[in-house]
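Novice: no sequence on this one, just coordinates:
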């Protein structure tokens, strides 16, 4: 029995999951999420984050998955930001979750009856989690938590927890500190 080949979307998802599983790719991207947004204006920051992400993917492909073909469009070509084995993807960056995505409307195209977009869209929202989350402990106790942000003050009576999330939705509490 042979294993069916992965679809282009499955191939892309697998590649990104493999890259994200390697801790050596976390720091540059996570650090840039905060630093670029603090130091550069909106679209400049987004463009640099996109380039850093794609540089990381290109490095991962050339180092660990050289059988894959990662491509970029010619300068100025619209509609896509990179391709994996010919599968074109538009990459977006957001500070606050999934944004509304606009499509360009061409009034001269009377043959179009609805809006379309020529390639799939990937969205990077790393570092911008919900303001409050719930964590279920192994003893089924629910903890309400806030992700640590740069200026968050830990007050007396509060606790800090270190949590590890692997693939999936269940987190593991590694350590708990009381203030």
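Specialist: Good, I have the coordinates. Bear in mind that the values here come from a model prediction, so they are computed numbers and not experimental data.
Novice: only C-alpha atoms for contact and neighbour calcs from this point on.
Specialist: Fine.
Novice: longest helix in this protein, please.
Specialist: Using DSSP state H to assign secondary structure, the helix with the most residues in the chain is helix 42-64.
Novice: quick one: buried residues of it?
Specialist: 45-46, 48-50, 53-54, 56-58, 60-61 (16 or more other Cα atoms under 10 Å).
Novice: not counting sequence-adjacent ones, nearest residue to the residue nearest the centre of the chain?
Specialist: A centroid search over the chain (Cα atoms, centre = their mean) returns residue 124, at 3.2 Å, as the residue closest to the centre. Distance criterion Cα to Cα, 6 or more residues apart in numbering; nearest residue to residue 124, sequence neighbours excluded, is residue 93 at 4.8 Å.
Novice: that neighbour and residue 46 touch, don't they?
Specialist: Yes. Between residue 93 and residue 46 there is a contact under Cα atoms under 8 Å: 5.9 Å.
Novice: tell me where the protein has strands.
Specialist: Ranges of strands in the chain, per DSSP state E, are 70-71, 82-84, 87-93, 121-124, 133-136, 142-145, 159-165, 171-178.
Novice: packing partners for the shortest one?
Specialist: Spelled out, it's strand 70-71. Identification of packing neighbours for strand 70-71 by 3 or more Cα pairs under 8 Å, 6 or more residues apart in numbering; DSSP states H and E yields strand 82-84.
Novice: run the chain-centre distance for the strand it packs on.
Specialist: Distance of strand 82-84 from its chain centroid, counting by Cα atoms, centre = their mean, to the nearest Å, is 16 Å.
Novice: contacts for it, please.
Specialist: Applying Cα atoms under 8 Å, 6 or more residues apart in numbering, the external contacts of strand 82-84 come out as 8, 12, 54, 68-73, 88-91.
Novice: who's in contact with residue 15?
Specialist: Contacts of residue 15 by Cα under 8 Å, 6+ apart: none found.
Novice: next up, a structure to set beside the first:
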């Protein structure tokens, strides 16, 4: 909340009244002809108003409180969430830790635990960025078992993490009939009261055309390299590592390496090329072509390619979504989910999430006991914290 102070009513009325009268007279003054007779005009009172003695009565201060940000329309709020997310991911101090977490948390923890930790990681990262760089924004975490996970300026968002396009809603098993799982009667469809933000960090392969004056008419892209490592996929033969920068549905080749050069490169050798302005829209892909793509080559990203990134599904997309079930959960039908994710990308409800740094990230299993042990040892430290 922001607190301000205003004058008591009689003083405020006097000053505001004078201000309104001055504005009205000034408007008339600008309309007066330069050649007029010497008759007195109403706007001749303007100098008198400018020199009117100030109010000298007692001043009483009133404390008023009001919200810093008011929730706006859902569409505008979603756009703002994505704009702030893109800003955050365009800074290496936020992008690289988030990319590293995608592989470290998934390899070092159980599947459901890793998804929860990645959700916490996203909230903590975005929260830190907003507090440092956008302090007027209000990001809050849910306090109970609500159907949303956090809110930005009043917009409540449900957060999901996935390597492949999948989105579970209810963690309860379906009904098994003749060896097949079906949704329970009460869980056939799902309508969400809140938008859903899905962080998709898995690889994708697609083919696209290149410029007509290039040596080839089509090229196959697979990746990004970091997403392939997250999914534990090995690099196919006869490919190149290609650095692409995105702009809308177009990607431009910025650098190309042979696969051996890419595998043998170190982070600090590549940082001058991979880092710098625009890091949030730059990633490394494996390309299959007769020759390496020339720097500056333009590629079109086909609309059916589910690129790694943060997709936001608006509430108008989340009405009566068909569900599927297994022995653990009820989830979105795969085809329906993919269609909605592609729709979000076409709506620009999508933020690129470059994952190349995962290629340089090593596993770091957490030692939870060691952390608790440090807290225990602090109880017996020779120098204790003294409260002043």
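Specialist: All right, it came through fine. Just so it is clear, the model here is predicted, and its values are computed rather than measured.
Novice: distance-wise, check the equivalent of residue 177 of structure 1 over in structure 2 relative to residue 13 of structure 2.
Specialist: For residue 177 of structure 1, the aligned residue in structure 2 is residue 257 (criterion: TM-score structural alignment). In this structure, residue 257 of structure 2 and residue 13 of structure 2 are 72 Å apart, going by Cα to Cα, to the nearest Å.
Novice: who's more crowded, the two?
Specialist: Ranked by neighbour count (other Cα atoms under 10 Å), residue 257 of structure 2 and residue 13 place residue 257 first, with 18 against 12.
Novice: what's the local residue count around the closest residue to the more buried one other than its chain neighbours?
Specialist: Distances taken as Cα to Cα, 6+ apart put residue 241 closest to residue 257 of structure 2, at 5.1 Å, once the chain neighbours are dropped. Using other Cα under 10 Å, residue 241 of structure 2 is surrounded by 27 other residues.
Novice: which position in structure 2 aligns with the residue nearest to residue 124 of structure 1?
Specialist: When structure 2 is aligned by TM-score structural alignment, residue 93 of structure 1 is paired with residue 161.
Novice: likewise for residue 26 of structure 1?
Specialist: Counting by TM-score structural alignment, the partner of residue 26 of structure 1 is residue 95.
Novice: hang on, the earlier thing: let's see if you can find the most crowded of the contacts of strand 82-84 of structure 1.
Specialist: Greatest neighbour count in the contacts of strand 82-84 of structure 1, by other Cα under 10 Å, goes to residue 88: 22 neighbours.
Novice: residue boundaries of the helices in the stretch 1-150 of structure 2?
Specialist: Counting by DSSP state H, counting those that start in this stretch, one finds helices in the stretch 1-150 of structure 2 at the ranges 9-31, 46-50, 74-89, 92-108, 111-133.
Novice: mind putting these in CSV, distance to residue 262 of structure 2 included?
Specialist: What follows is these, written out as CSV (distance: least, Cα to Cα, whole Å):
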stretch, distance to residue 262 of structure 2
helix 9-31, 68
helix 46-50, 73
helix 74-89, 23
helix 92-108, 18
helix 111-133, 28
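Novice: out of the ones you listed, which is closest to residue 222 of structure 2?
Specialist: Of all the helices of the stretch 1-150 of structure 2, helix 92-108 sits nearest to residue 222 of structure 2, with 18.0 Å by Cα to Cα.
Novice: by contact count, what packs against that closest one?
Specialist: Applying 3+ Cα pairs under 8 Å, 6+ apart, we find helix 92-108 of structure 2 packed against helix 74-89, helix 111-133, helix 225-230.
Novice: list the helices and strands the longest helix of structure 1 packs on?
Specialist: Helix 42-64 of structure 1 sits against helix 8-20, helix 26-39, strand 87-93, with contacts defined as 3+ Cα pairs under 8 Å, 6+ apart.
Novice: try 10 Å
Specialist: When contacts are defined as 3 or more Cα pairs under 10 Å, 6 or more residues apart in numbering; DSSP states H and E, helix 42-64 of structure 1 packs onto helix 8-20, helix 26-39, strand 70-71, strand 87-93, strand 121-124.
Novice: let me know which of the ones you listed is the nearest to residue 137 of structure 1.
Specialist: helix 8-20 (25.0 Å).
Novice: give me the distance from the closest one to the chain's centre.
Specialist: 12 Å.
Novice: mean per-residue distance, that helix to structure 2?
Specialist: Compared with structure 2 after fitting, helix 8-20 of structure 1 has a mean deviation of 1.6 Å; criterion: mean Cα distance after the TM-score superposition for structure 1.
Novice: so which bits of that helix are buried?
Specialist: Going by neighbour count (16+ other Cα under 10 Å), the buried part of helix 8-20 of structure 1 is 11-12, 15, 19.
Novice: ditto for stretch 248-257 of structure 2
Specialist: Residues of stretch 248-257 of structure 2 classed as buried: 251-257 (neighbour count, 16+ other Cα under 10 Å).
Novice: nearest to residue 4 of structure 2, out of those: which one, please.
Specialist: The shortest gap between residue 4 of structure 2 and any of the buried residues of stretch 248-257 of structure 2 belongs to residue 251, at 48.9 Å (Cα to Cα).
Novice: any idea how far residue 227 of structure 2 lies from residue 204 of structure 2?
Specialist: Taken as Cα to Cα, the span from residue 227 of structure 2 to residue 204 of structure 2 is 8 Å.
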